[in-house]
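> Based on what follows, work out the 3D shape:
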Amino acid sequence: MPATDPAIINLLQCIDLEEKEQVKRYSLDQQHTLKSLKAEGLALHPISVIRKNFGYADYPEIGFRLNFPAETNLFKDGAAIECFISGEEPVKGVLINLDGKAGEFRLFAPDFPDWIEDAGVGIKLAPDQRTTTLMKTALNNLEKNPELYRLFRQLHEPSFQKNTIEATRFPALSFRNKNLNESQQKAVQAIVANEQITIVHGPPGTGKTTTLTEAIVQLVHAGEKVLVAAPSNTAVDNIAKALLAQAVKILRVGNSTKVDEAIFVHTPEGKLANSKQQKELKQLKIRAEEFRKMALKYKRSFGKSEKEQRNLLFKEVKNIRKEIKKLQAYNEEKLYNEADVILGTPVGLYDARINQLTFHTLLMDEAGQCIEPLAWCIFPLAQKYVLAGDHLQLPPTLLSNEAAQKGLNKSILEICIATAGNGFLLNTQYRMREAIAGFSGHYFY
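All right, here's what the predicted structure looks like:
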């Protein structure tokens, strides 16, 4: 059943506007030629394929080189892309990384296109339909979840009574980090006492990550299972490192190719790297690849019996890959249960299939950069929420001006600060010069 709430409908319309603007900007057509896309930094062409393998979730992965370093900063790690060649249907994928003249991307397809090593192959930015679909699904499901929908209405009701926590209700805590200032200590106490939403905000350099780390340690010590999210992989890894320094049992989920090297051993792939289970998976992947190569020996023009043989071989490849996915899911579920804290980006957490677990608290860092619909993708995973960030920094970037005007550029942090209360300002600056920090703190906060 489609959404009926006007605020939800507005957000869905905003997502559609943003998606249309992305399609318009990234299209390869009469108005947007390959030459113009390259000039705008929206396409890399031609590319030379230097490596092919099956990687994350058994998707095809391609390493490539350019003739010259890319003169664009739009091809960020994790960007949605399409791999194309003239006269063929493009294949959707995601950019894993791009560094100078070398890069790597993953295709959302069961196999490599037949033309992948032909001359004239390129990649171009594409609408992020995967994230768009996740956000639409989350919003359309909101009204079916009474508790979550009640929270949504509270955040969108101007008359909503702010539910502040009185200082007298703060629990007495034995802080592990003895260097916390008074504002950080109060924020940690508020997070531990949190019953619905608590906000920790302040300018850069005021110790938000330090505060969140202490709060997570306290929650784990109290027996909670905690979920940690941030829109950027860098922010997720920063908290992961801080928690590891406190000997917290963590699991970092998501695309392991975007994870800091020091954190990789704490991803499902890293933890299983030399295990008996991984050796079993490797043998299955080798078998699948052998059958795939046998099938590819039958070229595009062949007779009926060859076609049947090719189809049988591909069917066997498909069956083996199903077995691989089942085994991976079993191994990962065990790791999920063992961890006290699971960390990832919103999309990474959504993809991790952890909805069968019970998380008491979800903490989101950099919440000032997370658009509201993306937050609702992971809010169903927990019972209580902590949002940290700086709502006075630049808002999330959008292509559609109309979507921004209708409210899609408002972050979940900005919305919560306006209606939910429970805001704790960190007021001690550890990075800026005192004069600058004093001015910004007084003027903006």
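
> switch to C-alpha atoms for all contacts and neighbour counts from now on
OK.

> Gln393 and Lys410, how far apart?
11 Å (Cα to Cα, to the nearest Å).

> Give me the more crowded residue out of the two.
The neighbour count for Gln393 versus Lys410, taken as other Cα atoms under 10 Å, is higher for Lys410 (20 against 12).

> ok, now which ones touch the more buried one?
Neighbouring residues of Lys410 by Cα atoms under 8 Å, 6 or more residues apart in numbering: Ile371, Glu372, Pro395, Pro396, Ala404.

> Can I get the buried part of those residues as one ChimeraX selection?
Buried members of those, defined by 16 or more other Cα atoms under 10 Å, are picked up in ChimeraX with:
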select :371,372,395,404
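
> The structure of the following sequence is requested for comparison with the preceding one:
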Amino acid sequence: CTLDRDLSKFSGMFFRLDGDEGVVGLSMHLSNLSRLMENSQNSERLRELVVDLRSPEFITNLSSVLPREAKDIVANILKGLNKPQKQAMKKVLLSKDYTLIVGMPGTGKTTTICTLVRILHACGFSVLLTSYTHSAVDNILLKLKRFRVGFLRLGQGQKVHPEILPYTEGSVRKERDVHTLSDLEQLYNRELVVATTCMGIKHPIFTRRQFDFCIVDEASQISQPICLGPLFYARRFVLVGDHQQLPPIVQNHEARTLGMDESLFKRLELHGDAVVQLNVQYRMNRQIMSLSNSLMYDGRLECGSERTATALLTLPLLLPVQSELLSFSQSHPELDLSWVQATLLPSNAVCFLDSSLVPALESVEQGGVSNHTEAALVHMLLSLLIKAGCKPGDIGVIAPYRQQLKTISTLLQSPAFTEVEVNTVDRYQGRDKSLIVLSFVRSTAEEGHLGELLKDWRRLNVAITRAKHKLLMVGSVTTLRRYSPVEKLLNHLQQENMIIQLPPAAHKALPSMHL
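Next up is the predicted model:
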């Protein structure tokens, strides 16, 4: 590290520095594992916890942790939290090793982390805040800056949120006129809170600083070797995630089979006494939440308020659209439009449109799998919903295959659809929309190879929990029952009368209406 080198004898020489970021990602796995095997007290302790799976320890008396001058501040901060969030704060403060916080969908994970940092900061603890992505780190910092908690953000300026740029090393160095190593060291040690991605641990600051706590957001999405990196620099750590949502991305099938997609979060979760579950959610209404409860959480997920539980999609112009549909169906008695009327109703917060009777077969092209009829149905429904007053920016479309996303995007070229977001499940992790339309794509009469994407329980869970007020799903029940996760979902939908059977000519029903 440059900070540890005496460069005075090179005073007459010029040096050229080249950054090679490509190598960092590849070598980080190996260097973290290599460090884990070092003969040092720090590495030995971490091995006990993550390799030998020694049970984490906790102290029993909270008053011994909280400084007297911080008690009123902490009590005031805790007032805005629900019961599980308060339990999480207490568990972290009592920990001697680590705590796991399970952030179920919509439970305010980012708010919880922000509050935890505020409490630790008020107690005088130093905090290393990390995540796998720059956006996740900055989302927490954007909340944190509102409370005037100072922090230093490490990382390249072009990857940092514009509002966080004043807190980056480069900006602070200019502001404070840093010229000497002593100035630089003071800058690195000044703030109690330092934030960076898991890949940013090669920064010189980590050769000199140890932290009281390390918080890792998105921990269930990070591979174990990468997640280990920041943990070397803290006495205690907090992993925040949910292994029922997206796992670490591992392309190689053999590597997945051998356990590469198991996160450290999942590995340590067997110690139940270290786990706190955030199960009070403020995103989904009761009908949408019931799907996730049935699929993954065994009824543990709860609505944070009656307002959340009963919230519905707002369609201020629905009546004129309903009248137009009624008039259209009267002049075209051969067309059954009852399914359209039922689908548009805000009170029907969850609708699965079964296309089994519709000629809506998938097509496998060079770019991947798509379903043109499903795409047309999605386009038609979005046209009606926007006409009924749904804001395009409140709409998200999800499909498991990129080719289907391209097909749908091609149909949504009109300016009316500009703000409609069409994306994969992975791009929606951590976010939500008032209305989500999910196209399942697969529809075939053959009993052939089943695609991998629809076999993943976790991806399905993320997809259905992005919706706040209304969730529309389009797919062939006949085909989708071959996929275990979707079959379980369909059984719940059938039990709750949430499946609408589309008539054979559903895809031809509305082309002549001026949408």
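
> Now do the same for Thr407 of the second structure: its match in the first structure.
Using TM-score structural alignment as the criterion, Thr407 of the second structure has no counterpart in the first structure.

> Double-check Thr407 of the second structure against Glu374; I have them as touching.
No - taking contacts as Cα atoms under 8 Å, Thr407 of the second structure lies outside contact range of Glu374: 9.7 Å.

> what's the burial count for Trp376 of the first structure?
When neighbours are counted by other Cα under 10 Å, Trp376 of the first structure registers 22.

> what does Tyr330 of the first structure give?
10.

> which of the residues in the helix or strand hosting it are buried?
Using DSSP states H and E, Tyr330 of the first structure falls within helix 304-338. Neighbour-count burial for helix 304-338 of the first structure flags 307, 310, 313-314, 316-318, 320-321, 324, 328, 331-333, 335-336 (criterion: 16+ other Cα under 10 Å).

> Stretch 201-212 of the first structure too?
By neighbour count on 16+ other Cα under 10 Å, the buried set for stretch 201-212 of the first structure is His201, Gly202, Pro203, Pro204, Thr206, Gly207, Lys208, Thr209, Thr210, Thr211, Leu212.

> just these now: which is nearest Thr358 of the first structure?
Leu212 (20.1 Å; Cα to Cα).

> Show me where the stretch 1-150 of the second structure has its helices.
Ranges of helices in the stretch 1-150 of the second structure, per DSSP state H, counting those that start in this stretch, are 21-36, 41-50, 71-78, 83-94, 109-122, 134-144.

> re the thing from before, would JSON lines of the buried residues of stretch 201-212 of the first structure with distance to Phe291 of the first structure be doable?
Conversion of these to JSON lines gives the following (distance: Cα to Cα, whole Å):
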{"residue": "His201", "distance to Phe291 of the first structure": "55"}
{"residue": "Gly202", "distance to Phe291 of the first structure": "56"}
{"residue": "Pro203", "distance to Phe291 of the first structure": "56"}
{"residue": "Pro204", "distance to Phe291 of the first structure": "54"}
{"residue": "Thr206", "distance to Phe291 of the first structure": "56"}
{"residue": "Gly207", "distance to Phe291 of the first structure": "54"}
{"residue": "Lys208", "distance to Phe291 of the first structure": "52"}
{"residue": "Thr209", "distance to Phe291 of the first structure": "49"}
{"residue": "Thr210", "distance to Phe291 of the first structure": "51"}
{"residue": "Thr211", "distance to Phe291 of the first structure": "52"}
{"residue": "Leu212", "distance to Phe291 of the first structure": "49"}
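
> Ala245 of the first structure: which of those is nearest?
Nearest to Ala245 of the first structure among those is Thr210, at 11.5 Å by Cα to Cα.

> After alignment, which residue of the second structure pairs with the closest one?
Per TM-score structural alignment, Thr210 of the first structure is aligned with Thr111.

> contacting residues for that match?
Ile140, Lys143.

> Val240 of the second structure versus that one, what's the distance?
If you go by Cα to Cα, the gap between Thr111 of the second structure and Val240 of the second structure works out to 12 Å.

> again, but for Val437 of the second structure
28 Å.

> Ok, Arg173 of the second structure next?
For Arg173 of the second structure relative to Val240 of the second structure (Cα to Cα), the value is 31 Å.

> Same drill for these two, tell me which one is more crowded.
Ranked by neighbour count (other Cα under 10 Å), Arg173 of the second structure and Val240 place Val240 first, with 25 against 15.

> Double-check that the more buried one belongs to a helix.
No - going by DSSP: H, G, I helix; E, B strand; the rest coil, the assignment for Val240 of the second structure is strand, not a helix.
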